[in-house]
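>>> My questions are about this predicted structure, shown below with the sequence.
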Amino acid sequence: MGTDATDSQGTGEEIEVSGIVQGVGFRPFVYRLAHRLGLGGEVRNAGDHVVIRISGPAAARDAFAAALAHEAPVLARVEQVTRCPAPVPDGAFRIVASGAGTVSVGVVPDVATCPACRAEIADPKARRFRYAFTNCTDCGPRFSIVTGLPYDRPATTMAGFPMCPACRAEYDDPADRRFHAQPIACPDCGPRLWLEGGDDAGADPIDRAAGLLRAGQILAVKGIGGFHIACDATNADAVALLRARKHRPTKPLAVMADLATAHALCLITPDEEAALAHPSAPILLLQLKRDAPLAPGIAPGQRHLGVMLPYTPLHHLLLAAAGRPLVMTSGNRSSEPQIFRDDEARERLAGIVDAFLMHDRPIARRLDDSVARHVAGRLRVMRRGRGLAPMPLTLPADFADAPPVLALGGELKSALCLTHGTRALLSHHLGDLDEPATGDAFETARADYAALFAHKPAVVAVDLHPDYRATRLGEDLAAAGGLPLERVQHHHAHMAAAMAEAGWRRADGPVVGIALDGLGLGEDGTVWGAEILVCDYRTSRRIARLSPIPLAGGDAASREPWRVLLAHLDRALGRAAVDRDPHLTARFAGKPLLTLRAMMDKGLNVPSASSAGRLFDAVAALLGLAPDRLSHEGEAAMALEAVAEGEAPPYPFGLHAETTPAEIDPTPLFKALMADLHAGRPRATAAAAFHTGLAEAFVAAAAQVAKAEGLTAVALSGGVFQNARLLDEMVRRLKARGLAPLVPAEVPANDGGLAFGQAVVAAARRMG
């Protein structure tokens, strides 16, 4: 609509604004904007959008409409502005009570402390000087405190903290930055902080906690979405003690530091600095300086460090008082979900921590920190959690008429996804469902999301694997509700997630897909994990795969890389050559080779798998980079990526195009690797040549498929694409061949994005 909707002093117009416009200070922003431009009217929330009625000169109304998107609060996301003529009551612009409407998926994530609040807690003259729960409409807890909608204080965990007169005055003042800030609080009326354990009971809790950390003790710190376990990141003894108590021998630990300290620890690009300082405040994987002043046990064997800036007033105060970077790792026992309830923390973390820094604001739901990495020109989310969830994702426009879907994801890195038309709500990271406590948390989260967003699915989507807990839950929900159940193959879901995030429409047709991950059940009942597909949203065809090998001992092979190495070498070199090679004799010393080979000969507990993840395990084991038994998922692959250095010609792979599906054969790779081991080639160069060779083998095969099928886009997804070196190589090589790579960024490439892909596949199938 142009400026002719009314005359220069006309009756006015109604404007609807949709997007993320609730809980972000949008109405006070509109109020101030209208007063600045001399406009009359009103603004109100209306369920899934904001309705504005304005009167005044046409030019001022046009400027107002333009500013709604260009000047919106930092937390807002304006997706659409619709204008139409309408009568508007006379009088000064005002904010009116919220109206009824469809429940929105527009609850915003928890947001890092804004500059104004940081300045306030540092100002001795301010009312909130050193107050650990300071916030405003631009920052503070959101999703972690919401108990219902609409998003108002009674429907948050702040309901038990009545506002004092001073806070009430700020809350009611449209000109104040705390106007309708639901978590508003101050020392007189808000949550309080205390320390359990330690000495000097009369001192400030922050100062006492900092003193304990400087003395080498380990603390549990209650934050926004759960507890962290903290210690001095420069104290080798404290880090070693934390690892011993938590039974976490090698998995890297995240570090919290201010920006200046982060620069002292890591090489940080301008894009990475912007990501660190973003309101979502993720843990960002950054290149670690070789002389970084950190305890050596923080990230053993790694060249990257997970760093986050302090994102709550409590963190800012604690970090400043400690005067050093702090380990901030998830508050849990090894493999269990993060703890977020006080009594559970006292019980489960006893014996791990020496003291507890506590507060009395309840946490409504567990939210792990988000994790991201800047790769191939984009920030790419590896774990979607606090600061990102539940910000909705936008589906391509031709999903507007899709039925609502509930997708339940996979077994590891579980997350669920709910769709409303072109919006998809991908949940926060929930954990691995093979851990009983995580399984219980998953079912709680499913009910929580459904109630919070009033979601009533018309179809349920699950993985093909019949034994996944998420699959069984989906089957039960579909049966109980009389709903259709869509089973989506694991790697098809990965490709669909990459396509949908890239805005690939249903009408755009199929793409080539490269799926590289650990394991996923294939349509033929075998285990897949390194596939080239041709797929649209409804269907998928497997064209090629990595040559499969037997996983001796089944799941044991995923935990013990030497088993996978044996299978690859026996296939590539022959058993006799393996047994007489002195390098391999040492590598397999003490291992039950006769038993494993007998199992493989008889087909006993040796599922066949075409897994890229297991190939990484085997190469890492051959280069002496993997322990006999992994202590965490991806340990061997991370070590292989970390050691790779410099440029190296690619190791060769074979391609057997005559088979169905075609096979990408690693036999030449292992022969070349063995020759280099005998020649004494540095393993850093060998690791680099492996990455380059794997990238070239799959890109070359995908390019052949694209040419044969007349396709121009290649989707890349699966957990292996968390490897920055591999992803960079593959994106560069695809572009050099004139192919467009579709790579996830907001959606994790690992199984954390699986539910998103399942949801769009199920929706597309139901749309026909």
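Right, received. Where do you want to start? Keep in mind that what you see is a predicted model, and the values were worked out from it rather than measured.
>>> contacts, neighbours, all on C-alpha from now
Will do.
>>> List the contacts of Tyr651.
Residues near Tyr651 by CA atoms under 8 Å, 6 or more residues apart in numbering: 668-669, 672-673, 689-690, 692-694.
>>> same deal with Glu411?
Contacts of Glu411 (CA under 8 Å, 6+ apart): 432-434, 468-470.
>>> Now it. Nearest residue, chain neighbours left out?
Nearest-residue entry for Glu411: Leu433, 5.2 Å, with adjacent residues in sequence omitted and distances by CA to CA, 6 or more residues apart in numbering.
>>> which residue ranges form the strands in the stretch 51-200 of the chain?
77-85, 94-95, 193-196 (DSSP state E, counting those that start in this stretch).
>>> Pipe those into a markdown table and attach distance to Arg541 and mean neighbour count per row.
Shown next, in a markdown table, are the strands of the stretch 51-200 of the chain (distance: least, CA to CA, whole Å; neighbours: other CA atoms under 10 Å):
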| stretch | distance to Arg541 | mean neighbour count |
| --- | --- | --- |
| strand 77-85 | 35 | 15 |
| strand 94-95 | 55 | 18 |
| strand 193-196 | 57 | 18 |
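>>> of the ones you listed, which approaches Ala749 most closely?
In terms of CA to CA, the element of the strands of the stretch 51-200 of the chain nearest to Ala749 is strand 77-85, at 23.8 Å.
>>> one more structure, for comparison:
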Amino acid sequence: MRVRVQGVVQGVGFRPFVHSLATRLGLAGHVGNDLHGVFIEVEGTEEAVELFVASLRPQAPPLAVVEDVAAVPVEPLGDTGFHIVASSSAGHREALVSADSATCDDCLRELSDPGDRRFGYPFVNCTNCGPRFTIVRDVPYDRPLTTMAGFAMCAACAAEYGDTADRRFHAQPVCCRACGPTLALLDASGAPRGGDPVEEAAAVLARGEVLAVKGLGGYHLAVDATDEDAALALRKRKLREDKPFAVMVATVDHARELVTLDDTEAELLTSRRRPIVLLRLRSGTGPIAPAVAPGNPRLGLMLPYTPLHHLLLRRCATPIVLTSGNVSDEPIAHQDDDALRRLSGIADAFLTHDRPIHVRTDDSVVRAFRGRPMLVRRSRGYAPEPLAVPWEFPRPVLACGAELKNTFSVAKQRHVFVSHHIGDLENYETLKSFTSGVEHFRKLFDVRPAIVAHDLHPEYLSTKYARELTGVELTGVQHHHAHIASCLADNTETGPVIGVAFDGLGYGTDGTLWGGEFLVAGLADFERAAHLAPVPMPGGAAAIRQPWRMAVSHLIACGELAEDEVLRRNPSWPEVAQLVEHGLNSPLTSSAGRLFDAVAAILGVRDMVSYEGQAAIELEQLADRHEPGAYRTGDPRGGAIPATDLVRAAVHDVRAGVRPPVVSARFHNGLARLVTEACERIRLSTGLHAVALSGGVFQNMLLLERTVARLESRGFRTLTHSRVPANDGGISFGQAVVAGARDRLR
């Protein structure tokens, strides 16, 4: 048989697995990598060959994702023995690159065994774990095409690499202390420090200092998570006022001491992807310093995913903060010289090494919803593994994504390759990361896009990038249609559905700023069926940073602009009211995100924000989960739903002395009621029974839970996100599938 295996089958020990399987079954032949995946020829008895082919998928190595096995009979050659043959780089590339994977149990045992030659070696790995995407320069996945190319194997490692019975047989990053990367501890100026680097690094943390740590996809900044002064110092130096830090703990048992874990959350936390998992803190303050996650009932927690992390956590008596190595709003530092330059004013010491990182990749962030993962940021551990869709892309597509939380996607055949998290395209460094990332993906997956999809907003840097490309067909995709298409494809559905897209804002087809949308949508097109009634956004972008401005706008809209507490706190309110009343620098928006801002300001939760969505997040945290009451809205006018009725009800309750947690809960419940009633009206006119929920506002777990429960109680089938984020990190995925659907209709 001549066999072709496609999927994530390179860099995951697939060839050694095939060699072992064939040898065990007494088959002759060969296996190799090429630009399509894995090619195999086997000969032997008919029974053995059939068993071999049938075993390729169910017995594949743990990191492999076998998408297709195609076998055709050929004439036997009379070969003896089974061999791994040299890789081929001819033809069009179709091989899939695997994501970086956490250190496996076998490697951890070696790391901890004083009798093993890799005892305490911080770069131990094998075919079942270790760096992949972040070190790959090109395919096929072989050592010369990775950042391990500069480390020649010693005789002992070469013997393991060539031993068919060894776990490291053809493991490309295989190395040891004699031939692999080396660790160093540097001071803030880049000068080496003496002593054992890990021991000294642990001492840096114990003294309350800030440590920069080189990980798989870039540098992190670390402090003792129980040290309030250290956490505050990190915030001051990093220019990160309030946004929570992630925390790393040594084991899942340590995690259980801090947070509550259900089965899904425990599985996510311990998975080979090792994301940051958003988990509910146990009651009481616990040992974590308040400055780590100020006022937040949840904690972003992760377990060690490199040998270096394991070694460091074993020497630390406490959990550690491990946050992106950057100044706020900049991309994570991943090159050594750049890290020293950008982080020397933040870190007191650098725990670093000499294995280059080819692609900067932030940690992924995930939470659990109804027993399945719900990604908040899809990056390390997930990217660049493709998202399979059940539809063919007639021509290759590049989707450029949004401005905030940017990802891009390339798509061909039945795969969409969603990039690692790029970030907010608001500075030159992030834009460089975007453009270099696009070129890397195009090369890695051999995608020459015929179609380039982009957002409709003319000022997005991703849109400008798309429009500067030549020799391609451009297709603009409305922001909220991309959200709903992303949710559809996330659930491998085509629609049409009732799509509810709630977010901060997106450019509408009428030139206004949308953000509270009810669409009737399929993959190729959509209609705007209803929306939250638009209100002015006084000062434009200033209203995003200062939620009290949106409170003034909504108070005017609902006729409640009296001597409200929010106005007394902000003496500039008359000027802002003038902007609203005269329509000066006050673009209209239907944004659900800005509605949350208004209510948060009215309740005194937050007048100014230091990161995106802060006011809405804190409003959710405030809510009394046991309150059943829900505010009501009046009938829509011309498709515009008067969401300001919710604001009016909240103001009346505040004036009546109702506690803010109850007001917040009634607002959340009222918005869930509003969504359900709007969907019921659309169902009457369309007959649609499925509702897709997307947009960053639906990362609010209270709103999501209440909305899904209400919809299902009315007989709707709900679609929510899992494989890609509901926020703008999923926009490029939606753009790609919209472009593909339109192309199929040509």
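Structure's in. What do you need? Only a predicted model underlies this, so the values are computations on that prediction, with no experimental measurement involved.
>>> before we move on, the earlier item: determine the three-state secondary structure at the residue nearest to Glu411 of the first structure.
Secondary structure, DSSP: H, G, I helix; E, B strand; the rest coil: Leu433 of the first structure is coil.
>>> What does Pro287 of the second structure correspond to in the first structure?
In the first structure, the residue matched to Pro287 of the second structure (TM-score structural alignment) is Pro293.
>>> ok, that match - contacts?
Contacts of Pro293 of the first structure (CA under 8 Å, 6+ apart): 234, 264-265.
>>> Kindly report the same for Arg32 of the first structure.
Shown in contact with Arg32 of the first structure (CA under 8 Å, 6+ apart): 174-175.
>>> so which helix or strand takes in it?
Secondary structure from DSSP states H and E places Arg32 of the first structure in helix 26-36.
>>> One more: Val708 of the second structure?
Element membership for Val708 of the second structure (DSSP H and E) is helix 701-713.
>>> which residue numbers in the first structure go with that helix?
Using TM-score structural alignment, helix 701-713 of the second structure pairs with 724-736 in the first structure.
>>> Pull the residues that contact that stretch.
Outside stretch 724-736 of the first structure, the residues touching it (CA under 8 Å, 6+ apart) are 375-376, 641, 691-692, 694-696, 699, 703, 714, 721, 740-741.
>>> same thing but 10 Å
Contact with stretch 724-736 of the first structure is made by 373-377, 641-642, 644-645, 688, 690-700, 702-703, 713-714, 716-717, 720-721, 739-743, as judged by CA atoms under 10 Å, 6 or more residues apart in numbering.
>>> Would you map the helices across the stretch 651-768 of the first structure?
667-679, 683-709, 724-736, 754-767 (DSSP state H, counting those that start in this stretch).
>>> And the stretch 151-300 of the first structure, by the same measure?
So, for the stretch 151-300 of the first structure - with DSSP H, counting those that start in this stretch - the helices run 165-172, 205-214, 236-246, 259-265, 270-276.
>>> now the longest one: which residue numbers in the second structure?
Okay, so that is helix 236-246 of the first structure. Against the second structure, helix 236-246 of the first structure falls on residues 228-238 (TM-score structural alignment).
>>> who's in contact with that stretch?
205-211, 221-225, 239-245, 288-293, 320-321, 323-329, 343, 345-347.
>>> same question, stretch 426-438 of the second structure
Counting by CA under 10 Å, 6+ apart, 329-332, 359-360, 398-400, 403-404, 406-410, 419-425, 440, 442-444, 460-462, 465 sit against stretch 426-438 of the second structure.
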